[in-house]
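>>> structural data only, the sequence is not supplied:
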């Protein structure tokens, strides 16, 4: 019985990042000036848009980085590289849940996070 209780406890904690961090994240994009159209691109595919800025969009987290490409009439196109980083709950998950928890969170994207808010200054055309 004690073994089953311990096993149940480990299973419940095994997806710590999934529970604490979740598998999706809102990315807020601010531009100077406001009113830009920004595409979020991952692995060459547009996964969403913030139009107009400022605004936010909820995306699924993965290990793949994002490029945020903003355009506005009268301004040069601006790009922001948003690196997929390790979520804070991942370390605790590895310690408490061991390899099982990390595998679950890695597969779901819960062990990743992106920078937010993103602040982009656009340069006027000459």
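Everything's here; your move. Everything numeric here is computed off the predicted structure, so don't read it as measured data.
>>> CA only for contacts and neighbour counts going forward, please
OK.
>>> find the nearest non-adjacent residue to residue 46, please.
Nearest residue to residue 46, sequence neighbours excluded (CA to CA, 6 or more residues apart in numbering): residue 40, at 5.6 Å.
>>> can you get me a residue count around the one you found?
Other residues near residue 40 number 24, with proximity taken as other CA atoms under 10 Å.
>>> which strands and helices sit next to the strand or helix carrying it?
In the assignment (DSSP states H and E), residue 40 maps to strand 37-42. Judged by 3 or more CA pairs under 8 Å, 6 or more residues apart in numbering; DSSP states H and E, the packing partners of strand 37-42 are strand 45-50, strand 66-71.
>>> got another, please set it beside the one above:
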């Protein structure tokens, strides 16, 4: 049975996921760590196991970035509970049991010259938290895979002075 269940998340989810990005207002350019780029609203395909940084720009609005964290999902726990240690290893290695957070990526941009800050929105358009607060909560973890500079950390592990942290 364990062999039959090995890689369950790989079979059910695959190793890639459609990742939607949007901004309020729309029409912003989003450039991701892997070099892919799109104009909002847009959808790209990403590997589930890879953390990313999304740099967002739109003339008239403050540039910002959002750190996208690959987090372990529930699929690996099912493998372990059902005796699928092999499946847990397979899914853990290829990232099939991971989820990207936030997903979808929806950002309310802040106008240039204002004291507003960019905000993360949920799929219903409600404010979740400031982008800065989200980035601060995942920065150290994401830095392990994308590097301290891209995650907004300086050499001493402190938040660097980059825009819209």
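Structure received. Not measured: the values here are computed from a predicted model.
>>> give me the TM-score for these two chains.
The TM-score (TM-score structural alignment, normalised by the length of the first structure) is 0.80; 112 aligned residues with a CA RMSD of 1.5 Å.
>>> about what we covered before: quick one: contacts for the residue nearest to residue 46 of the first structure?
46-50, 66-69 (CA atoms under 8 Å, 6 or more residues apart in numbering).
>>> who touches residue 92 of the second structure in this structure?
Applying CA under 8 Å, 6+ apart, the residues near residue 92 of the second structure are 76, 98.
>>> state the helix or strand in which it lies.
Counting by DSSP H and E, residue 92 of the second structure is part of helix 85-94.
>>> on that earlier part again, pick out the most distant pair among the contacts of residue 40 of the first structure.
50 and 66 (13.7 Å; CA to CA).
>>> wait, a strand at residue 136 of the second structure?
No - assigned with DSSP: H, G, I helix; E, B strand; the rest coil, residue 136 of the second structure falls outside any strand and is helix.
>>> any idea whether the spatially most central residue of the second structure is helix, strand or coil?
Nearest to the geometric centre of the second structure sits residue 68, at 1.9 Å (CA atoms, centre = their mean). Assigned with three-state DSSP, residue 68 of the second structure falls in the strand class.
>>> what is the burial count for the aligned partner of residue 35 of the first structure in the second structure?
Aligned counterpart of residue 35 of the first structure in the second structure: residue 27 (TM-score structural alignment). If you count neighbours by other CA under 10 Å, residue 27 of the second structure ends up with 16.
>>> next up, the contacts around the residue nearest to residue 27 of the second structure when sequence neighbours are not counted.
Nearest residue to residue 27 of the second structure, sequence neighbours excluded (CA to CA, 6+ apart): residue 40, at 5.0 Å. Residues near residue 40 of the second structure by CA under 8 Å, 6+ apart: 21-23, 26-30.
>>> any idea which of these is closest to residue 120 of the second structure?
Of these, the one sitting nearest to residue 120 of the second structure (CA to CA) turns out to be residue 23, at 9.3 Å.
>>> name the SS class of that closest one, please.
With three-state DSSP as the basis, residue 23 of the second structure sits in strand.
>>> would you mind finding the match for residue 71 of the first structure in the second structure?
Under TM-score structural alignment, residue 71 of the first structure pairs with residue 57 in the second structure.
>>> how far away is the corresponding residue of the second structure for residue 95 of the first structure from residue 88 of the second structure?
In the second structure, residue 95 of the first structure lines up with residue 81, judged by TM-score structural alignment. Distance of residue 81 of the second structure to residue 88 of the second structure, given as CA to CA, to the nearest Å: 10 Å.
>>> out of the two, name the residue with the larger neighbour count.
residue 88 (25 against 10).
>>> check contacts around that one.
So residue 88 of the second structure contacts 6-7, 76-77, 79-80 (CA under 8 Å, 6+ apart).
>>> next, count neighbours for residue 6 of the first structure.
Residue 6 of the first structure: 11 neighbours (other CA under 10 Å).
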